[in-house]
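*Asks:* No sequence on hand, only this structure:
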């Protein structure tokens, strides 16, 4: 097989194989690819290979896994031009965005390599034996975080690199010592396969078991359902829609042996503009909000879809500035025709419950900015307005009092992020908001916007349901490794039988 030339095949036990039905991709430009759509048979073969690999890979040294992650990064970079060309053609995303996302992908691989080298994530603890303790002796107790086993990962439509084949879920699982079976996203099968080629090359280069990573292409629900319900799957990482994620989460919970399902399902990411900030720099905040709202045609799970501000003349100035900035932004190509149609449906629904300030008709794969406004009372009376519009649309909520701002905050569902725009004079007004927003969101932002999630040790990309299915987890940053580990206690175990990282 020629490197960087997609074949439409699956990667199972280190071999590129055909299997299932055929489907044709639907790129934004260029020729479609002919792709094999795998199902239960392919998932079963890949998962069995992963279980076999775990017998070795789960007990590899941290340094060896770090070298694998770094080798994957190098192999991805070696295919950089091919990835950018394929990703742009398949998704319609601009070249600069794909190049930046490639850097983020390789950067997080290297970040996790350094993270596991340090070893802090293992949370090792040792209570030495106290044989003479009265009235009862204490045994020797040691605990360490150990990998769970094979992990299933779903690719995201809006991040063909950073949340896909070698994205954060795959990276965290491999760093933890868990083999991965990845279900490719049908919106970018060529991009996914090129990255899978890079991973396969890195596995061969570092001598890891071939089943350490499996890649199954599919454009049906069968493969996803099989991945979640397979008896060898120990955990699942998912980034996508609420509807799809909730269905898979329910499957994971209904198994004879339920497993962790780490679903990141999106949110509306509220922005609260406090009075002093609105008075001092309302127009600047409006333009910055529009920039965040329309970044990537609004196709980010952290898209700040609603903004709450005090009603009055300063709100009029803010809305005028936001509308003017949005009017200058043309319709743009979205990730798929399905995403574009879903966006237009959501915009039409919002128009039925809020005042339309800007709305442009478009069709096919195009998405155009939209802007709505609603009073705080009407927002609270119409909870259906709090649905995610996956695209460049926003709703301005005019709160009639500080008490109503708090009421709106308390009425919010779980969010990935919540933002406060404030000046020093707003500190007292913002204080009561913080305990509410802390309970509603995984990340609270001041004087910024939530798009642009930093990959770092202290990042949390997750939140209370329905933003994600596990409020105690993150899919970005090194804390993400904790999702694929479990604590194991060793009592009076001889040193030669302990994991190497737990020996004195």
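*Replies:* Looks like it came in fine. This is a predicted model, so every value here is computed, not measured. Numbering: from 1, shown residues only.
*Asks:* C-alpha only now, for contacts and for neighbours.
*Replies:* Noted.
*Asks:* Pull up the gap between residue 334 and residue 340, please.
*Replies:* To residue 340, residue 334 is 6 Å away according to Cα to Cα, to the nearest Å.
*Asks:* overlap in contacts of these two?
*Replies:* Common contact partners of residue 334 and residue 340 (Cα atoms under 8 Å, 6 or more residues apart in numbering): 365, 366, 367.
*Asks:* Please tabulate those residues in JSON lines, including the columns neighbour count.
*Replies:* Formatted as JSON lines, the shared contacts of residue 334 and residue 340 follow (neighbours: other Cα atoms under 10 Å):
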{"residue": "365", "neighbour count": "18"}
{"residue": "366", "neighbour count": "21"}
{"residue": "367", "neighbour count": "28"}
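*Asks:* And here is the other one:
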């Protein structure tokens, strides 16, 4: 298990390999533009068909194995990834430009969330068991025996993300939560880091094999375009989709899923500008401190985190000027760093340039460029200009932020109310200021899946209470989260059993409660 597999560049179809070698592609090192030697091959139509067929065949058996084995699989994957740490540290930076410390930290997060979901699967409480016992003498009609629980939705298509090659990719949160819920997974690897994807995929495949699980529990498909992904979403065997990426790509998947004869849910996390709001008293008391924290948050991961603050709303005045000047000065000192891909770099440059060309927008700090490296950008406008051009508030994925000067708190709230759905919204204020706008917390909550008081939004804690999602277009379904233990709920559906013999019920619903679960029985929580 400590020996890294030899990369073959072929899709993984259960325990077998893809056969299509009609189209090969290479990746580049984003730090220097060097073409990497390993060739990868786009999955053909037959490969997609085989992967989904294996997944469909595996779905009933894998779901029926129960939480203990689902948890054992996740723990085994985590163990194998830990054993591949040095190989990952060698490969991931070549494909992403990310430093070793970031890779090790992201690997720890990836294995940590695998183990968290393993615990959740084994515990079984997430199944939300509800039992209403029969009432034979109830009038005017008897009540039957009714028992419900969450059950796996079926095969899930997962799309690897560009900005987290481990934590939101082949063995990332979507895959981990789907496997924990009892769903087989077919992953479409991101074309920016296929070697990383193959290495991680081999760990999952080996874990499935070692536990003698159905081979269709996991498959991995390569593609440097959009054809394989579209084919996956349209395939009738796929029952749900997990995606992290751009709004344009996420929307395309949503439309494809909705156009199917039998539509399926797409759980897409599509980024946001993450508004950062500073009220006057907070500005007056700690403008420089807030600016320092903002500069670090904007540029963390060179701005390529979906929670980096890209829109700063502050009230005009002496504190505003101190915030603006300090933030501009701090960003000017941040060196240029590699973007993850040439496409992300190009889109970032175009987006920032387009913002700067709009009426009422000026540069405070222009983005520097050095070869494949990009530095941070800071632009400024006022609330009137933003209200006339709401598109200015859209995300610039990278190390950039738009500072918005508001005439007063009332105008700031008008801007806030006009924003689209967000992943996060952050408020810096003194408690005395909130007396004048007591509904501000709820107004923030109406816009975002995670609202922060103080602090900075960049980064997501993997835990039970975390919500990484939000109203559209931050996410496709504001009722779900892609991070935290509640992510499992995306890939399950409630099923009710009426008047079934006890011996034929799933163990979680049986009268003797062999799994020892807390269950809602006749409206009361009991074991």
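*Replies:* Good, I have the coordinates. Owing to the predicted nature of the structure, the values given are computational and were not obtained by experimental measurement.
*Asks:* Any idea what the TM-score is?
*Replies:* For this chain pair, the superposition-based TM-score is 0.98 by TM-score structural alignment, normalised by the length of the first structure; 504 aligned residues with a Cα RMSD of 1.4 Å.
*Asks:* returning to what we had before: of residue 334 and residue 340 of the first structure, which one has the most company?
*Replies:* residue 334 (26 against 23; other Cα atoms under 10 Å).
*Asks:* Translate the more buried one into the numbering of the second structure.
*Replies:* Alignment note: residue 334 of the first structure maps to residue 339 in the second structure; criterion TM-score structural alignment.
*Asks:* I figured its match was touching residue 346, is that so?
*Replies:* No: using Cα atoms under 8 Å, residue 339 of the second structure makes no contact with residue 346, being 9.4 Å away.
*Asks:* How about the contacts made by residue 202 of the first structure?
*Replies:* Per Cα under 8 Å, 6+ apart, neighbours of residue 202 of the first structure: 68, 71, 72, 75.
*Asks:* tell me which element it is part of?
*Replies:* helix 189-206 (DSSP states H and E).
*Asks:* Residue 401 of the second structure too?
*Replies:* strand 400-406.
*Asks:* just to revisit the earlier point, which of the contacts of residue 202 of the first structure sits closest to residue 414 of the first structure?
*Replies:* Nearest to residue 414 of the first structure among those, counting by Cα to Cα, is residue 72 at 34.7 Å.
*Asks:* I figured that closest one was touching residue 197, is that so?
*Replies:* No: here residue 72 of the first structure does not reach residue 197: they are 9.6 Å apart, not a contact under Cα under 8 Å.
*Asks:* neighbour count winner among these two?
*Replies:* Using other Cα under 10 Å, the more surrounded residue of residue 72 of the first structure and residue 197 is residue 72, with 29 against 24.
*Asks:* who's in contact with that one?
*Replies:* Listed by Cα under 8 Å, 6+ apart, the contact partners of residue 72 of the first structure are 106, 109, 198, 199, 201, 202, 203.
*Asks:* Could you rerun that using 7 Å?
*Replies:* By Cα atoms under 7 Å, 6 or more residues apart in numbering, the residues touching residue 72 of the first structure are 198, 199, 202.
*Asks:* any chance you could map the strands in the stretch 201-350 of the first structure?
*Replies:* Assignment of strands within the stretch 201-350 of the first structure using DSSP state E, counting those that start in this stretch yields the ranges 213-216, 235-239, 261-264, 271-273, 306-310, 332-333.
*Asks:* Which part of the second structure matches the first one?
*Replies:* Under TM-score structural alignment, strand 213-216 of the first structure corresponds to residues 218-221 of the second structure.
*Asks:* cool, and the fifth one?
*Replies:* On the basis of TM-score structural alignment, strand 306-310 of the first structure is assigned to residues 311-315 in the second structure.
*Asks:* Show me what secondary structure element comes after the strand holding residue 401 of the second structure.
*Replies:* Downstream of strand 400-406 of the second structure, the first helix or strand assigned by DSSP H and E is helix 409-417.
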